[in-house]
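> A predicted structure for the sequence below; I have some questions about it.
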Amino acid sequence: MPEGHTIHRLAERHRKLFAGRPVAVASPQGRFAADAARVDGRELEDTSARGKHLFHHYAGGAVVHVHLGLYGKVTDGDGAPLPPVGEVRMRMANGEHWLDLRGPAACELLDPPRLDALLARLGPDPLDDDSDGGRAYDSIKGSGRPLMALLMDQSIVAGAGLIYVTESLFRAGLPPTAPGARLSRRKWQAIWQDLRVLMRAGVAEGRIDTVRSAHTPEAMGRAPRVDRHGGEVYVYRRTGQPCLVCGTPVRTAVLNARNAYWCPRCQRAR
């Protein structure tokens, strides 16, 4: 599932391609047809993102909400779109550009009350300049749940997925199994600021890089990481490989139905 930086990048791109002009909206597949007809021909005023949720804001207050989930994909191009191939849930076009959405977990038109209800269910987004993460810490500080589970809970922190959570915990020196109740406010503020820095870099670069300058391939004289997710990381999907900091083999285990990765030396329980 795409992490929050990817959704913010999509919001920026869709704003660039479509905002400020009327947009033709259709649903070749048919599942979004009724809602598409309600915004077809309207001006797309703006786009936004919150966590892993993408929003298209149309004139008149209509908002199309998209959640890619595990299988959703967005493609776009210039000029007139070709005849649709496969299950295209939503197609947008304005004469100069087109966009196709396939396989999302959600593609729906929201009225203001439903939009407000959705936003209220989400925690603060590290990519939101107006958020300080305090509300997230209020949910973490009294919990016995593992930190990994807490940070991946979108009602606590919106947008951080398995890679960012795994890597931020490594950088903080905390094991993924540590209970939230043991996290100090000072340590949380450091994690929150780290997430903001890492995810902003992800928006800018279009990939997830979490290693500090001393641990890049160039600095260490090692080969770049080869993985379909790309980016240089400390422990994510590096099971059995030496930790880039101490050389201890990286461990993995299933935690809350997800694969957890950590260095048993750098992330010792305290």
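Arrived safely, thanks for sending.
> When you work out contacts or count neighbours from here on, use the C-alpha atoms and nothing else.
Noted.
> Leu4 touches Gly159, doesn't it?
Heads up, residue 4 is Gly, not Leu. Yes - with contact defined as CA atoms under 8 Å, Gly4 reaches Gly159; the gap is 4.0 Å.
> Show me which of those two is the more surrounded one.
Shown here are Gly4 and Gly159; by other CA atoms under 10 Å, Gly159 has more neighbours (33 against 27).
> for the more buried one, what are its contacts?
3-5, 50-52, 125-126 (CA atoms under 8 Å, 6 or more residues apart in numbering).
> looking at those, which has the most residues close by?
Within the contacts of Gly159, His5 tops the neighbour count with 29 neighbours, counted by other CA under 10 Å.
> from the contacts of Gly159, which ones fall inside helices?
Within these, residues falling in helices by DSSP state H are 4-5.
> of all the contacts of Gly159, which comes closest to Ala62?
For the contacts of Gly159, the closest approach to Ala62 (CA to CA) belongs to Arg50, at 16.9 Å.
> excluding its backbone neighbours, what's nearest the closest one?
Asp125 (6.4 Å; CA to CA, 6 or more residues apart in numbering).
> where does Met92 land in three-state SS?
strand (DSSP: H, G, I helix; E, B strand; the rest coil).
> for the helix ranked longest in the chain, packing partners?
Counting residues, the longest helix in the chain under DSSP H turns out to be helix 185-205. Applying 3 or more CA pairs under 8 Å, 6 or more residues apart in numbering; DSSP states H and E, one finds that helix 185-205 contacts helix 4-18, helix 162-172.
> putting a second one here so we can go through both:
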Amino acid sequence: MPEGHTVHRMARLQRRRFAGAPVAVSSPQGRFATDAELVDGRVLAAVEAHGKHLFQHYGPDLVVHVHLGLWGRFPNRRLPLPEPRGQVRMRMVGETHYADLRGPSACAVLTDVEVKAIRARLGPDPLRADADPEEAWRRISRSRAPLASLLMDQSVIAGLGNVFRAETLFRCGLDPQRAGRDLGRERFDALWADLTDMLRAGERAGRIETTRVAGGDDGNSACAGAVYTYRRAGRPCLVCGTPIARTTHQGRNLFWCPRCQA
């Protein structure tokens, strides 16, 4: 599943290439056709991301909401415009670029009230200027749940997925099973700062690379290159040499170093 840095990068590129001008919106697949008619030909006023959610603002009560889910893709490319390939849920065509959305878990035109309701369910997003880490601290510091669960809970911190969870817990030397209420404020502040740095770097590069040492690139993941623990089960830790451990936690793979994160 694309993590928050991917959606923020997508929003930034769409602002640059489509915002401020009329956009032709259609649904070659047909599933978004009725909603596409509501915004077709309108000026795209703004594009923003909150966690893994993308919001395109075409006017009051005309906001296209997109969540990529597990398989969604929304690349934008320079014109000329080709014939649609595959199941294109939504097609945007601007003055210089076009973008085809495929495989999202959500794609619909919402009102401003509906957008506000979605955002109210989300925790602070470290990549947003309005993010308040105090909100995340309040929830974490009162919870008996393990950090491995809390960091994947979008109502606690928005935008994190499996890769960033594994990597920030390693970089901060935290046991994934430590209860949130046992974290302590100083270590939470370090965790928030680390997440912010990694997400910003990932948004700029369009790729997750988290290691501070040489030799982290195993070439075994399309979404993460130079990493400490993610998808490195059984391989030696890049810091201490201990084999990286893996287990299943709430249906998702969890990776950590038993020594560095003891």
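Great, that's in hand. Owing to the predicted nature of the structure, the values given are computational and were not obtained by experimental measurement.
> tm score of chain vs chain?
Overlay of the two chains. TM-score (TM-score structural alignment, normalised by the length of structure 2): 0.96; 261 aligned residues with a CA RMSD of 1.2 Å.
> Superposed on structure 2, what's the mean shift for the longest helix of structure 1?
With the two structures superposed, helix 185-205 of structure 1 lies on average 0.6 Å from its match in structure 2, counting by mean CA distance after the TM-score superposition for structure 1.
> what about Leu54 of structure 1, helix or strand, and which?
strand 53-58 (DSSP states H and E).
> Closest one of the contacts of Gly159 of structure 1 to Tyr164 of structure 1?
Closest approach to Tyr164 of structure 1 among the contacts of Gly159 of structure 1 (CA to CA): Glu3, at 8.1 Å.
> From the contact counts, what lies against the particular helix or strand that has Ala136 of structure 2 in it?
Ala136 of structure 2 belongs to helix 133-141 when assigned by DSSP H and E. Contact partners of helix 133-141 of structure 2 among helices and strands, from 3+ CA pairs under 8 Å, 6+ apart: helix 185-205.
> can you give me the angle the helix it packs on makes with helix 133-141?
If you take axes from the mean of the first three to the mean of the last three CA atoms, to 10 degrees, helix 185-205 of structure 2 sits at 120 degrees to helix 133-141.
> what comes up buried for helix 185-205 of structure 2?
Within helix 185-205 of structure 2, the residues scored as buried using 16 or more other CA atoms under 10 Å are 188, 191-192, 194-196, 198-203.
> can you give me the strands for structure 2?
Using DSSP state E, the strands found in structure 2 span residues 24-26, 46-50, 53-59, 62-67, 76-78, 88-93, 97-102, 106-110, 245-249, 252-256.
> Pipe the ones you listed into CSV and attach distance to Cys237 of structure 2 per row.
Formatted as CSV, those follow (distance: least, CA to CA, whole Å):
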stretch, distance to Cys237 of structure 2
strand 24-26, 48
strand 46-50, 33
strand 53-59, 34
strand 62-67, 34
strand 76-78, 38
strand 88-93, 42
strand 97-102, 37
strand 106-110, 38
strand 245-249, 10
strand 252-256, 9
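> State the distance from the closest residue to Gln177 of structure 2 other than its chain neighbours to Val39 of structure 2.
Once flanking residues are discounted, Gln177 of structure 2 sits nearest to Pro146: 4.7 Å by CA to CA, 6+ apart. Look at Pro146 of structure 2 and Val39 of structure 2: by CA to CA, to the nearest Å, they are 43 Å apart.
> So which of those two has more stuff around it?
More neighbours surround Val39 than the other of Pro146 of structure 2 and Val39, with 22 against 18 (other CA under 10 Å).
> show me the contacts for that one.
By CA under 8 Å, 6+ apart, the residues touching Val39 of structure 2 are 25, 58, 62.
> ok, the last one touching Glu114?
No - look at Leu62 of structure 2 against Glu114 with CA under 8 Å: they stay out of range, at 10.4 Å.
> between those two, who's got more neighbours?
Per other CA under 10 Å, whichever of Leu62 of structure 2 and Glu114 has more neighbours is Leu62, with 20 against 14.
> List the contacts of that one.
By CA under 8 Å, 6+ apart, Leu62 of structure 2 lies in contact with 38-39, 109-112.
> could those residues be laid out in TSV, adding distance to Gly20 of structure 2?
Shown next, in TSV, are these (distance: CA to CA, whole Å):
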residue	distance to Gly20 of structure 2
Leu38	17
Val39	14
Val109	19
Leu110	20
Thr111	20
Asp112	19
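> Going through these, which ones are buried?
Buried subset of the contacts of Leu62 of structure 2 (neighbour count, 16+ other CA under 10 Å): 38-39, 109-111.
> Would you mind measuring from Gly60 of structure 1 to Leu110 of structure 1?
With CA to CA as the criterion, Gly60 of structure 1 and Leu110 of structure 1 are 12 Å apart.
> Repeat that for Asp35 of structure 1.
Distance from Asp35 of structure 1 to Leu110 of structure 1, counting by CA to CA: 9 Å.
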